[in-house]
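Q: Predicted structure and sequence below. I'll ask about it afterward.
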Amino acid sequence: MTYRNIRYEHNDMIATITLNRPERMNALTPKLFVEFADALKTVRSDGARVLILTGEGNAFCSGADLIGDDEGMPDDLGKMLDDYYHPVVEAIASLDIPVVSALNGPAVGAGLSLGLAGDIVVMARSAYLLLAFANVGLVPDAGATWLVAKSAGRAKALEMALLCEKVFADQALDLGLVTRVVDDEAVRDEARAIARKLANGPSVALGMIRKQVATALNSTFSETLSIEKANQTRAGHTADFREALAAFAEKRKPVFKGE
């Protein structure tokens, strides 16, 4: 597929998907989501060991394109979510590799959902998060309700969603919505440095960790113990674990192959 609304790159075991509509602050359209979904399949087939999500220009994503070039907004917004948004956010959640978000600018509406879908979120100091749905008579979607409430708690999720106030980078960090805040010009370099470390790590274990944490958020303590046991059994049979044991005995740094 030829991409016009996103850009896909794969180098050094790191895949990068860049939202590429800078003239519209990378606003989301059905066509963009079709391309995004295809790129996520390519991430898997390319054997990437980490994925970076970012935006072109001065914004990460301004949310749904309410005007659009030739698409506009459909009458049934729920069907649009089912057909375009949900397949992408669910595909990101189901990836077996870590995801790093590089929020190079504002992340608004469903753009916030995409940005916070990352396991590690690097945010530009001048950027902000905004749940702007109520401003146009809509409700948070694409997982925003879950992502914000699980990270910042019920009270902050309600404040953000009801009042539609910007949450700037330092506050987002304090609330646990993002992982790191860096100067604007350093966002992509910081994200890539993190991605490089993850790409050189034990990929099977890292993939299980991201899903294990997500599952634990909706599980009891006993259920989590069972999940940890099952994952540890699998991790203990990986070549990376055997390499780690050998490296420890030989007093050297392990070389993980993601196997």
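A: Yep, it's here.
Q: rest of the way, CA atoms for contacts and neighbours
A: Will do.
Q: And for Gly201, nearest residue in space, chain neighbours not counted?
A: Spatial nearest neighbour of Gly201, chain neighbours left out: Phe256 (5.8 Å); criterion: C-alpha to C-alpha, 6 or more residues apart in numbering.
Q: got the contact list for the most centrally placed residue in the chain?
A: Geometric centre of the chain, nearest residue: Gly118, 2.4 Å, by C-alpha atoms, centre = their mean. Taking C-alpha atoms under 8 Å, 6 or more residues apart in numbering, we find Gly118 in contact with 53, 98-101.
Q: quick one: the helices in the chain?
A: 30-46, 77-80, 86-94, 110-116, 144-152, 154-163, 169-174, 187-199, 203-216, 221-235, 239-249 (DSSP state H).
Q: Tell me the gap between stretch 17-30 and the middle of its chain.
A: Using C-alpha atoms, centre = their mean, to the nearest Å, the mean C-alpha position of stretch 17-30 is found 16 Å from that of the whole chain.
Q: residues making contact with it?
A: Stretch 17-30 is contacted from outside by 4-9, 36, 39, 51-65, 68, 71, 80, 84, 111, using C-alpha under 8 Å, 6+ apart.
Q: Stretch 250-259 too?
A: Outside stretch 250-259, the residues that touch it by C-alpha under 8 Å, 6+ apart are 49, 200-204, 238-240, 243-244, 246-248.
Q: let's go with 10 Å and repeat that
A: Residues outside stretch 250-259 that contact it (C-alpha atoms under 10 Å, 6 or more residues apart in numbering): 47, 49, 97, 199-207, 235, 237-248.
Q: Pull up the distance across it, start to finish.
A: Using C-alpha to C-alpha, to the nearest Å, one end of stretch 250-259 lies 20 Å from the other.
Q: again, but for stretch 73-83
A: 13 Å.
Q: Same question for stretch 209-224.
A: Using C-alpha to C-alpha, one end of stretch 209-224 lies 12 Å from the other.
Q: Stretch 95-106 now?
A: Using C-alpha to C-alpha, one end of stretch 95-106 lies 25 Å from the other.
Q: try this one side by side with the last:
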Amino acid sequence: MAGLVQVEREGDICRITLNRPEVMNALNRALRRELTAALLEGHGARVIVLTGAGRGFCSGQDLSDASGLDAAGFEAVLNGEYVPMIRAITEAPVPVIAAVNGVAAGAGANLALACDLVIAAESAVFIQAFTRIGLIPDAGGTSFLPRRVGLQRAMGAALLAEPVPARQAADWGMIWEAVPDERLAEVVAARAAKLAAGPTGAYAALKQALRGAFDQSLEAQLAVEARLQGICGQSEDFREGVAAFQEKRAPRFTGR
């Protein structure tokens, strides 16, 4: 029987597929644990692509898996299972692409927004569905959403719990781009290939700098840039990039 998460390695690209299509890839405990393990395994690649099997990306928490939890139980699940899963994305030393092939709702929407680059099919929708059942956004949603779209749009999306179509999400800056459904696989493959051939060390430093920027003063951020640039400037990829520029050829980055 196929696992709840399918992992395929194609050269330097690790493709992770949520595999509960019969429930729109709803997140139960087993899936969350398998996904976290797969994401950590993907840290050894040069790019990770995360998508869903079937008609949807991820419909969020499997409510049948959360019934009967008391307050301590909710906290335990979020801290023990959701936090490691989200950190496995945000702290990955390589770019993580979300290929959103359909509905991304609740924690599923925020799983996508945790990724570095979100590419969605035009038919996809993003729904902060939490208030429909008397909850608040979790899985990092209260951090990712206002940072991407601003407070007013984040409030509207969370309070009203209405679907945000992929095109609107792209216009808002919630995601990178929305593409015709039939071109999603092609576009994601091209983006992944480009990133996999890029300067992996610089990508890791870039992620660290940008993800921490909202919590820093300008002075502190300038210091972060100087420190990380110093590290990147000693890399083989920097030397190769300069040589390629001077020789008017495409660089051949190795990630070192």
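A: Alright, I've got the coordinates. Worth saying up front: this structure is predicted, and the values here are computed from it rather than measured.
Q: rewinding a little: mind checking what the residue nearest to the centre of the first structure lines up with in the second structure?
A: Using TM-score structural alignment, the partner of Gly118 of the first structure in the second structure is Cys115.
Q: Give me the spatial nearest neighbour of that match, chain neighbours excluded.
A: Nearest non-adjacent residue to Cys115 of the second structure, counting by C-alpha to C-alpha, 6+ apart: Val96, 5.4 Å away.
Q: what's the counterpart of that neighbour in the first structure?
A: Residue pairing (TM-score structural alignment): Val96 of the second structure is matched to Val99 of the first structure.
Q: In this structure that match contacts Val89, no?
A: No: when contacts are counted by C-alpha atoms under 10 Å, Val99 of the first structure is not listed as touching Val89 (12.0 Å).
Q: intersection of neighbour lists for those two?
A: Ala117.
Q: Of the two, which one has the most company?
A: The neighbour count for Val99 of the first structure versus Val89, taken as other C-alpha atoms under 10 Å, is higher for Val99 (26 against 19).
Q: still on that earlier bit, looking at the contacts of Gly118 of the first structure, which are in strands?
A: Of the contacts of Gly118 of the first structure, the ones assigned to strands by DSSP state E are 53, 99-101.
Q: among the residues you listed, which two are most distant?
A: Leu53 and Val99 (7.4 Å; C-alpha to C-alpha).
Q: list the residues that contact both of those two?
A: Common neighbours of Leu53 of the first structure and Val99 (C-alpha under 10 Å, 6+ apart) are 15-16, 115, 117-118, 121.
Q: For those, which entry has the maximal number of neighbours?
A: Within those, neighbour counts (other C-alpha under 10 Å) peak at Gly115, which reaches 29 neighbours.
Q: That one and Glu228 of the first structure, how far apart?
A: Distance of Gly115 of the first structure to Glu228 of the first structure, given as C-alpha to C-alpha: 27 Å.
Q: picking that back up, which among the contacts of stretch 17-30 of the first structure end up buried?
A: Neighbour counting with 16 or more other C-alpha atoms under 10 Å marks 5-8, 36, 39, 51-65, 84, 111 as buried within these.
Q: How about the contacts made by Ser143 of the second structure?
A: For Ser143 of the second structure, the contacting residues are 110, 113-114, 137, 154, by C-alpha under 10 Å, 6+ apart.
Q: Of those residues, which are reproduced in the first structure?
A: Retained in the first structure (both residues aligned by TM-score structural alignment, their matches' C-alpha atoms under 10 Å) from the contacts of Ser143 of the second structure: 110, 137, 154.
Q: Name only those of those residues that count as buried.
A: Taking 16+ other C-alpha under 10 Å as the criterion, what is buried in these is 110, 137, 154.
Q: With distance to Ser217 of the second structure as extra columns, can I get the residues you listed in a markdown table?
A: Formatted as a markdown table, those follow (distance: C-alpha to C-alpha, whole Å):
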| residue | distance to Ser217 of the second structure |
| --- | --- |
| Asn110 | 26 |
| Pro137 | 27 |
| Ala154 | 23 |
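Q: Relative to Ile127 of the second structure, which of these is nearest.
A: The closest of those, once distances to Ile127 of the second structure are taken by C-alpha to C-alpha, is Asn110, at 9.3 Å.
Q: Just give the closest residue to the closest one, not the sequence neighbours.
A: Nearest non-adjacent residue to Asn110 of the second structure, counting by C-alpha to C-alpha, 6+ apart: Gly141, 5.2 Å away.
Q: list the contacts for the one you found?
A: 106-114, 128, 147, 154, 158.
Q: Distance check, it against Ala105 of the second structure.
A: With C-alpha to C-alpha as the criterion, Gly141 of the second structure and Ala105 of the second structure are 11 Å apart.
Q: swap in Arg87 of the second structure?
A: Arg87 of the second structure is 19 Å from Ala105 of the second structure, by C-alpha to C-alpha.
Q: Neighbour count for the two, which is higher?
A: Ranked by neighbour count (other C-alpha under 10 Å), Arg87 of the second structure and Ala105 place Ala105 first, with 26 against 16.
Q: correct me, but the more buried one touches Ile127?
A: Yes: counting by C-alpha under 10 Å, Ala105 of the second structure touches Ile127, with 4.5 Å between them.
Q: residues bridging contact with these two, i.e. touching both?
A: Common neighbours of Ala105 of the second structure and Ile127, using C-alpha under 10 Å, 6+ apart, are 59-60, 161, 163.
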